[in-house]
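Sharing a sequence plus its predicted fold:
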Amino acid sequence: MDEIEEVVGEIVRGCSAQKVQCSELLAAFVARTILESDAQTFALEKELNDEDVNSVINLSVERLLEKDSPSLETIKMQVAFDSSHVMNEEAVASAAASVAAKKRELQKTIISTKLMDANDFDSLTALYREIFSLLTKTRSSEEYPESVRRSVEREVAAAVESVFPRIGLKSFVQLSSEEKKLQLEELASIVNGIRLFNKEAGKGGAGLESFEVSAPNKVSELSNIISGEIDSMNVICQEYQEVIVFSNLRKPAEVTEYMIQRWKDELANRRQYLSYLQSLFEDVSKCGRKISFLRESYLSELDDLSSMVGSRNSVPKEHVYPKFDKIAQLWKDLGDELSIVSCRESTLNDLVDYKSSFTLTLNSDSQVLSMARDAPTLSTEEEEEAARAAVIVTGVAEPKEEGKEGPETTGDVIDLPKGTVPSDLLPPNERPVCLSIDSTPEFMQLPLEYQGFCPWTIYSRSGLLLPGKPALGVVQFSNSFFVFAHEVALQGFLDDPVKYVEGVKGVAMRNPELIHLLRLQRDFPNTAIAKLMGTQGGAGPAEQLPLGFEAPTTKVDASTETPVHFIEKNIDPSYSWNEWTLRKRALQLANLKKCKTSSQQTDESHMRRENDSQVYLPRTKSTMTKTSTGTNVDKRITYVKGLRGEGVKGGIVGMSLEIKETVNVGQSSR
């Protein structure tokens, strides 16, 4: 149905023409409930024609233009509460995400900074300024006045100088990206912890909120306001309940059927208002318990740190830095819880606008209320007899047997749900079971359906909301737990549970304000306000959907191929069949034993080796060569003897002689 967006727009414009403000969410919810309540006319499986579209628009506008309507005000309150709850949480999350994004940008700039030279003074100064800017960035830092901002900068500068002096920048730039990020986060936490400690000592802490004081005070103040509203609303609901029950049982002449139906609608509105108050009170109480625990831990850490520091001028950093880190984390958690409490306060302010959005026709001075209080108390038998007659009094038609005439009914007749199955015809494991406090250890923790209201009364008395009495017993049926207002209701449900479960759905379909009040969103998924808002259960923003309709289901063909018989494979990845590979590993292990270092390995030195600390002995080397031999060769030298006149008588030159001289060749000896 792509026409829904057009329908919503036309509904909003139609209300604006009558000077009635209507949000798209409210228009979509009303249009959706009209489509659900008349499924025969507006079948979901077919497209809406022009006549259907106009009919939905006219019915929705007519519904939204009702004056002084308790049921319409209940629907408006439901839409306003859920939307306010989501919007307030999104606002807080958006503010926190904005600051976190700015911090991430600064961290990214710091981490990506590279120095060409370790002695580059200008680059180191710029890097230090970026770190300083990161440390001064908080959720409310942009709201500081100029004087406070300067005080914050002086405190941060003093803390950084003691924790992370400029000389440490040289070693910081050599760290990896992940190590830099962790060190920056730890530095910010320690600096914040130092400022918080100085604030406690009265020596600083400019711009730091005292969450340990403001958070408990805020919780106490808000709890008292909500508690007072709950008490007054309980009294009003009790008055309505007494008057309606009295009118059904005693039938006073001055009370008409219209008045009873009006009181039922007003009671449903007040119970919805009370339910939201109780939900807020539960959330605030949960935050209060957590804040109390965090506050005690925060003050305890401050006391331990004060006793550790005392009057000493210096303390080992390995003792105090973890304390500073813990203090900063506890302070941050207190601020987060305070933000949640502030969200609940904003939601309460939006809810209070619907406290007097219509005219109450019943108050403490009403004559009918005085008559109900002065009426004599009925006995148990009389109450049961009146309860049995309730289906006739309120106009619910019981089935007629063939050949017999049923009792006459008054007012609007409510058809019995189709497909009802008595308990006797249900399988034994699906029949309702009555649980008692003696047989069920977790009896008090059972999650009750319809917020603890009696389903028999809701169906039999046309949407009357009476709280059940667990003392009568809790009935378990179809993995759900039900309580009832009296014995007749309990027995009636045990006889035919499907009748009343389906009957409650039918009543909620005709009275859309009961869908969220009785928490029937599971049975009416298309009318869930969280879904119309485009959120999944109100937990956060999801993919935006067209108002009033489900996202189309994506279907794809998928298949897997599996073997007929699975074969188990036991593969050892370290196994090797190669003998030379095994020999290589053995040599590696033997070589490690020859290393000089024998100290214990650490995480950083594991499977690493430093050349200056590891000594490998030189390997013995030798070669094999062939044996070579040589021969003696005669070398002949010819010269003239006696040219100088020596050894010759009369200086006569003699004749030349030939002398053989032996010369070494190869390895031969002379």
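Right, received. Where do you want to start?

from here on, contacts and neighbour counts on C-alpha atoms
Fine.

Look up how far residue 6 lies from residue 532.
15 Å (CA to CA, to the nearest Å).

Have a look at these two and say which one is more surrounded.
Neighbour count, other CA atoms under 10 Å: between residue 532 and residue 6, residue 532 has more, with 25 against 11.

Residue 33: neighbouring residues, count only.
Residue 33 - counted by other CA under 10 Å - has 22 other residues nearby.

dropping in the other structure now:
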Amino acid sequence: MGDDENACVRNIVKEIIREMNPKKITVNKNFVTYLTKLLLINPNWGIGDDFFSQRQNVQHFVKYVIDDLLKVQDDPKIVTLKIQFYFSCNLERMDYAIEVNRRDLRNKLLVLKEDIFTFSKVEDRNDVDALYKKIVYYITLASGLGNPAKPKVFEETLVALKSILYESELNEFVTLSKQEKQIQLCQMTKVVAGIRLFDKDCDKGGEGIANLPELLDKAIHVIRGGTEETLLMIMERVNTLTTAVEKCYHLKQTYHGYQMICIIPDELSVKIADDIEYIKHLLIFFRQYELLIRKILDELEQINEKTELIFTNMEKMLKLIHETVYMKIAIPVGVVFPLFEQLWEIWEEFQNQGLLLSRLSMIMSNMETYAKHTRYDHLVIEHLLGTSSSLTDAERLEKTAQYKLVSDNPEIRVVRSEAIKNFYNLKLEYLGFCCWKLIETDGALIPGNPSMGIVIYKLKNYVFSCIEAFEEFCKDPEMYINCALDLSRRKPQLINFFQLKEELESVYNVEKLVQSKVELKMCEDKSLQTVHQATESFVDSTYKWNIWDLKREALTQANLLSAVTVSTQTIKTSSKNSVRAQTYNKKIVDTQTSKDRYTTMPKNSVFIYGLRGKKDDKQFKIDLTRPIDES
């Protein structure tokens, strides 16, 4: 990161901290810097080197960091980022921690060392005793072999010192230059410490010297036991959360292929729908926690192996020294002193391993504190699970172990896991989680199944949880890879979890990694026939289609305005005629929308026979109306 970018980050961090103070939000400044750098990998914030010309974007960024991330300290998103930052500052720099510890010790002893160097001459017994005392204190504290304030430790160290630095040689020592004094003091520290360790092995001394090999062995077993218990707790929650998320998302086949849709029971939709995203973030936290705990277990195993190797080397060195000094009155300094120095250097490695163990224990304790501060809502998860039991990763993978992936994409190759040497050392993209489901569910971590096959695309290895996920990935692998990068931009806790920082920096100039697809609307002609008519058929007897009939009716009604109503009552009814009614069964009629149709009803035609030319009153009607169903 260039100087301009660093200056921009510093200014943003200052503004974030300034805005946090009135809201009483306390966060480590280094963590705010770490978070800011992660978020600024996303170019969509619109913040570049020119800090002042992008003031509005910076204000929006600061508001997001404070309100959406830092304000809720127990949110799994922010806790995940915190343990990532804490872990990167501690476990990943263990060797540096040893150097810092040694440097701090040297700084604490700097005043004492300068007092030793200030001696320019030794005139009397008091000067001799004072110089010896200062050197003894320095050697004991620098080597970490006991407390020089204790008489036995002091006497033992003094005897060892006098065996390599006689009183007659003190005058020569004080006349040396400062650099020569420093070299000789360092050499004396190693030799005296080696002599004391050898005396301890011979049961002739070693007062105040702890049995480091035994203590380290006990500490390793205790820390490993606690770490494994923590891992069991984490895996129990991981299995529960993964099962709950899987139950919410279902595979659905559509016109374009497969997709994951979120289906929640109606009685839970109102309350649980808002918690699905939280559960996915919680799953990311525990998966990150699991990953870090497994790294600690690996570190413990390495420390254990190294401790055993150091112990073996120390036994060999002690045996060599015993063989060198056995039954000998005088031994050349050039022969035995290097052996004592090597013995001390081996012991110093023991001390380093002890320092690493104490640091691992501290890291474990602090990460447990972070985990306790994360809200874990048992009630929400139990509602989602219902009567279902949580599945372990092994049980989940066993369901799809019998399936085998076959690629029809020439750019994608599938290799069986059995055919890969050192498979467990093989790097899998997205830590072995299903890439397709990660995108479709917007961040759910569903483990892929290597037993179905390792998918190789552009020299990178992928695994999938089902055949449908693999088939969809094969259609456009670049799109899904870009979708994963875009998801990491929106969820910064995934950047270091999936180790995507370098890839995101390489596409920094690409603001839009994924082009949204426009869904095409498909139109089709459809016909529908119901068993029963939706509405009862009705024929309006007063309906007139002829305009002249309407005009005639209008004239009639106009004439009625000037007419007088007259009623006549006869004694007897002149005649009664029966009226015949003809009905027809309901006809199934097709209806087509968006097209013109017309209906022609037959015109009623009746002939009354016998009105003319007959003397009797026997008339009758003849129906001349054409039938409706006439073809």
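Right, received. Where do you want to start? All figures in this text were calculated on a predicted structure; none of them were measured in a lab.

Provide the TM-score value for the superposition.
Overlay of the two chains. TM-score (TM-score structural alignment, normalised by the length of the second structure): 0.64; 481 aligned residues with a CA RMSD of 4.5 Å.

And residue 183 of the first structure, which helix or strand is it part of?
helix 177-200 (DSSP states H and E).

Likewise for residue 259 of the second structure?
Counting by DSSP H and E, residue 259 of the second structure is part of strand 258-262.

re earlier: can you tell me what sits against the helix holding residue 183 of the first structure?
In this structure, residues lying in contact with helix 177-200 of the first structure by CA atoms under 8 Å, 6 or more residues apart in numbering are 107, 111-112, 131, 134-135, 155-156, 159-160, 163-164, 172-173, 204-206, 208, 302, 321-329.

Figure out how far it is from the centre of its chain.
26 Å (CA atoms, centre = their mean, to the nearest Å).

mean shift between that helix and the second structure?
On superposition with the second structure, the mean distance recorded for helix 177-200 of the first structure (mean CA distance after the TM-score superposition for the first structure) is 3.8 Å.

Show me what counts as buried in that helix.
For helix 177-200 of the first structure, burial by neighbour count (16 or more other CA atoms under 10 Å) applies to 180-181, 184, 186-197, 199-200.

about what we covered before: packing partners for the helix or strand just after the strand holding residue 259 of the second structure?
Note on strand 258-262 of the second structure: by DSSP H and E, the next helix or strand toward the C-terminus is helix 266-272. Judged by 3 or more CA pairs under 8 Å, 6 or more residues apart in numbering; DSSP states H and E, helix 266-272 of the second structure is in contact with helix 378-385.

mean shift between the longest helix seen in the second structure and the first structure?
In the second structure, taking DSSP state H as the definition, the longest helix is helix 276-325. Between helix 276-325 of the second structure and the aligned residues of the first structure, the post-superposition mean distance stands at 2.3 Å (mean CA distance after the TM-score superposition for the first structure).

so how far is the helix or strand just after that helix off the chain centroid?
Using DSSP H and E, the next helix or strand after helix 276-325 of the second structure towards the C-terminus is helix 333-372. From the chain centre to the centre of helix 333-372 of the second structure is a distance of 33 Å (CA atoms, centre = their mean).

what comes up buried for helix 333-372 of the second structure?
Buried, per 16+ other CA under 10 Å, within helix 333-372 of the second structure: 336-337, 339-348, 350-357, 359-361, 363-364, 367, 370-371.

Stretch 55-66 of the first structure now?
56-61, 63-65.

Just list the residues touching the spatially most central residue of the second structure, thanks.
Centroid-nearest residue in the second structure, with CA atoms, centre = their mean: residue 284, separated by 3.5 Å. Counting by CA under 8 Å, 6+ apart, residue 284 of the second structure touches 80, 444-445, 494.

What lines up with it in the first structure?
Alignment note (TM-score structural alignment): residue 284 of the second structure maps to residue 268 of the first structure.

Look up how far residue 513 of the first structure lies from its match.
In terms of CA to CA, residue 268 of the first structure sits 8 Å off from residue 513 of the first structure.

Give me the common contacts of these two.
71, 74.

check which helix or strand covers residue 209 of the second structure.
Going by DSSP H and E, residue 209 of the second structure is not in any helix or strand.

Surely it touches residue 148?
No - in this structure, residue 209 of the second structure is not within contact of residue 148 by CA atoms under 8 Å, at 11.4 Å.

between these two, which one's more packed in?
Neighbours were counted for residue 209 of the second structure and for residue 148 using other CA under 10 Å; residue 148 has more, 22 against 15.

Please pull up the equivalent of residue 295 of the first structure in the second structure.
Per TM-score structural alignment, residue 295 of the first structure is aligned with residue 311.

Can you report how many residues lie near that match?
Residue 311 of the second structure, neighbours per other CA under 10 Å, totals 19.

quick one: contacts for it?
residue 213.

likewise residue 265 of the first structure?
70-71.

Could you look up the SS state of residue 251 of the second structure?
strand (DSSP: H, G, I helix; E, B strand; the rest coil).

for residue 519 of the first structure, same thing?
Looking at residue 519 of the first structure with three-state DSSP, the answer is coil.

Residue 7 of the second structure now?
Residue 7 of the second structure - assigned by three-state DSSP - is helix.

for residue 493 of the first structure, same thing?
On the basis of three-state DSSP, residue 493 of the first structure is classed as helix.

Quick check, it in contact with residue 456.
Yes - with contacts counted by CA under 8 Å, residue 493 of the first structure reaches residue 456, the gap being 6.8 Å.

more neighbours, those two?
residue 456 (31 against 25).

Tell me the counterpart of that one in the second structure.
Match for residue 456 of the first structure (TM-score structural alignment): residue 436.

Then residue 519 of the first structure?
Looks like residue 519 of the first structure aligns to residue 499 there (TM-score structural alignment).

Check residue 486 of the first structure too.
In the second structure, residue 486 of the first structure lands on residue 466 (TM-score structural alignment).

count of residues packed around the spatially closest residue to that match that is not a sequence neighbour?
Among residues not flanking residue 466 of the second structure along the chain, residue 400 sits closest, at 6.9 Å (CA to CA, 6 or more residues apart in numbering). Residues contacting residue 400 of the second structure under the criterion other CA under 10 Å number 17.

Give the helix, strand or coil label for residue 400 of the second structure.
Classified using three-state DSSP, residue 400 of the second structure is coil.
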